[in-house]
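**Student:** Structure of the sequence below:
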Amino acid sequence: MCRQGDVVSIVGFHNSTPEMKFVSRSSLVLTINIDKTTETDLQSAVEAAGKVFAKEKLEVIDFTSHIDLSKEPGHYVISWEINGEASEQVLGECCNCLDKSFVNNGYITSHKDNSIGPLEFQLVRTGTFQKILEHSVGLGAAVNQYKTPRCVGAANTAVLQILTQNVVKIYFSTAF
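**Tutor:** Down below sits the predicted model:
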């Protein structure tokens, strides 16, 4: 049974009724190979890594993610805006914690066979997510209805550009 918002493809017709093939659930946000990472999985990973920050009296202001297929193998990119200054050690620990927190079998298997590269953790400047909000409002989104996208699709080049232009530090996971 398909849910509203699921992705399907039309594979043919029976008389005038379309025959559909299920492609993916709408809650899926990140996928490169056989991994199927949902928004819930992403939120859980951010919360787990956020506990490392909480020990240092720091907090995550906002976050988003996307996949980077510009190099082989592709990998997940998680971008955080934080309050305060974190040490290199804490940021590296957060990066590894994020990577280890994606526990779905497809992600783990893809790491083992090198179908997915190490997770990239980006720290962005204060105000980056405000710029993304302003961009969305400029395109007609209502401020009171706006939600930060938890996954930025490849087609959303303007938001990816805002993120890229505001990166201050990059870490790659050494967890796998």
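**Student:** From now on I want contacts and neighbour counts done on CA atoms only, so please keep to that.
**Tutor:** OK.
**Student:** Can you get me a residue count around residue 59?
**Tutor:** Neighbours of residue 59 under the rule other Cα atoms under 10 Å: 18.
**Student:** contacting residues for it?
**Tutor:** 50, 53, 82-83 (Cα atoms under 8 Å, 6 or more residues apart in numbering).
**Student:** List only buried entries from those residues.
**Tutor:** For these, a burial check counting by 16 or more other Cα atoms under 10 Å picks out 50, 53, 82.
**Student:** What about those residues, which are in strands?
**Tutor:** The members of the buried ones among the contacts of residue 59 that map onto strands under DSSP state E are residue 82.
**Student:** Now tabulate the buried ones among the contacts of residue 59 in a markdown table and tack on distance to residue 30.
**Tutor:** As requested, these are arranged in a markdown table below (distance: Cα to Cα, whole Å):
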| residue | distance to residue 30 |
| --- | --- |
| 50 | 20 |
| 53 | 24 |
| 82 | 22 |
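**Student:** Would you do the same for the sequence below? I want to compare the two.
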Amino acid sequence: MSSKSKTIFVCTECGTQQPKWIGQCPDCGAWNTLQENLTAPAASKNRFQGYAGPAQNRVQVLADVSLEEHTRLSTGISELDRVLGGGLVSGSVVLIGGDPGIGKSTILLQTQAVLAETRQTLYVSGEESPQQVSLRAQRLGLARERLRLMPETCVELILATAAQEKPQVMVIDSVQTIFTERLQSAPGSV
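**Tutor:** Okay, here's the model as predicted:
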């Protein structure tokens, strides 16, 4: 289905619809009664919904939005919790950025190790091999028994695995290596 709005012409007398304007309605015979209407595109069945909470495709007044406090999940790293406003919020997406070699993968692996003690986690590695990730965990003295790792770069496979495994916390390292089968561009490109 097209993602663009579609123009149709509707007779004000009988309601018949035509793909283009014509002077006389072919159903009721009335003249100059076809009015232009725009139809909204149908929601795509491939559209990902609900990752940031329940999908509500309607305009809301900000004052009417519930301010119900979300329980925050401690990462086990006090400075990271402080930066996150007290920890991770369920359903949130956090992007960790920084120069190469600064320790993004290390802090994510440390966080996953703490969270894996009490929660189902999944670490998706698109840059490093499972051996490299395991060696880093060993070097850091992290318990590897509960750390679950998936070496993958295809977003469709990652989402299918996440739907099946149902991790409470998932890390994708790193996002610029991820690609979708629906686009012909290279991973990390626009």
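**Student:** TM-score of the superposed pair?
**Tutor:** The TM-score (TM-score structural alignment, normalised by the length of structure 1) is 0.26; 87 aligned residues with a Cα RMSD of 5.9 Å.
**Student:** Test my guess that residue 169 of structure 1 contacts residue 120.
**Tutor:** No. Assessed by Cα atoms under 8 Å, residue 169 of structure 1 is found out of contact with residue 120, at 10.4 Å.
**Student:** quick one, which of these two is more surrounded?
**Tutor:** Taking residue 169 of structure 1 and residue 120 together and counting by other Cα under 10 Å, residue 120 has the greater number of neighbours (23 against 13).
**Student:** residue contacts, that one?
**Tutor:** Neighbour list for residue 120 of structure 1: 75-78, 95, 170-173 [criterion: Cα under 8 Å, 6+ apart].
**Student:** Drop anything exposed from the residues you listed.
**Tutor:** Using 16+ other Cα under 10 Å as the burial test, these include 75-78, 95, 170-173 as buried.
**Student:** Among these, which one sits closest to residue 136 of structure 1?
**Tutor:** Distance to residue 136 of structure 1 across these (Cα to Cα) is lowest for residue 78, with 19.8 Å.
**Student:** Beyond the helix or strand that contains that closest one, next helix or strand please.
**Tutor:** If you go by DSSP states H and E, residue 78 of structure 1 is part of strand 75-83. Using DSSP H and E, the helix or strand that follows strand 75-83 of structure 1 towards the C-terminus is helix 88-101.
**Student:** packing partners for that next one?
**Tutor:** helix 39-55, strand 167-172 (3 or more Cα pairs under 8 Å, 6 or more residues apart in numbering; DSSP states H and E).
**Student:** Report the next helix or strand after it in sequence order.
**Tutor:** Beyond helix 88-101 of structure 1 in the direction of the C-terminus, DSSP H and E gives the next helix or strand as helix 105-112.
**Student:** Of all the residues in that next one, which ones are buried?
**Tutor:** Of the residues in helix 105-112 of structure 1, those with enough neighbours to count as buried (16+ other Cα under 10 Å) are 106-111.
**Student:** With respect to residue 22 of structure 1, which of those is nearest?
**Tutor:** When the buried residues of helix 105-112 of structure 1 are compared for distance to residue 22 of structure 1 (Cα to Cα), residue 106 wins out at 18.5 Å.
**Student:** any idea how far residue 112 of structure 1 is from that closest one?
**Tutor:** Using Cα to Cα, to the nearest Å, one obtains 10 Å as the distance from residue 106 of structure 1 to residue 112 of structure 1.
**Student:** Likewise for residue 123 of structure 1?
**Tutor:** Residue 123 of structure 1 sits at a distance of 26 Å from residue 112 of structure 1 (criterion: Cα to Cα).
**Student:** Looking at the buried residues of helix 105-112 of structure 1, which is nearest residue 30 of structure 1?
**Tutor:** Of all the buried residues of helix 105-112 of structure 1, residue 107 has the smallest distance to residue 30 of structure 1: 10.1 Å, by Cα to Cα.
**Student:** gap between that closest one and residue 55 of structure 1?
**Tutor:** Counting by Cα to Cα, the separation of residue 107 of structure 1 from residue 55 of structure 1 is 28 Å.
**Student:** re the thing from before, of the contacts of residue 120 of structure 1, just say which sits nearest to residue 67 of structure 1.
**Tutor:** Sorting those by how near they are to residue 67 of structure 1, with Cα to Cα, puts residue 76 at the top with 4.6 Å.
**Student:** Test my guess that residue 105 of structure 2 contacts residue 137.
**Tutor:** No. Residue 105 of structure 2 is not in contact with residue 137 according to Cα under 8 Å; the separation is 10.5 Å.
**Student:** for residue 37 of structure 2, helix, strand, or coil?
**Tutor:** Under the three-state scheme (DSSP: H, G, I helix; E, B strand; the rest coil), the conformation of residue 37 of structure 2 reads as strand.
**Student:** What is the burial count for residue 121 of structure 2?
**Tutor:** With neighbours defined by other Cα under 10 Å, the count for residue 121 of structure 2 comes to 23.
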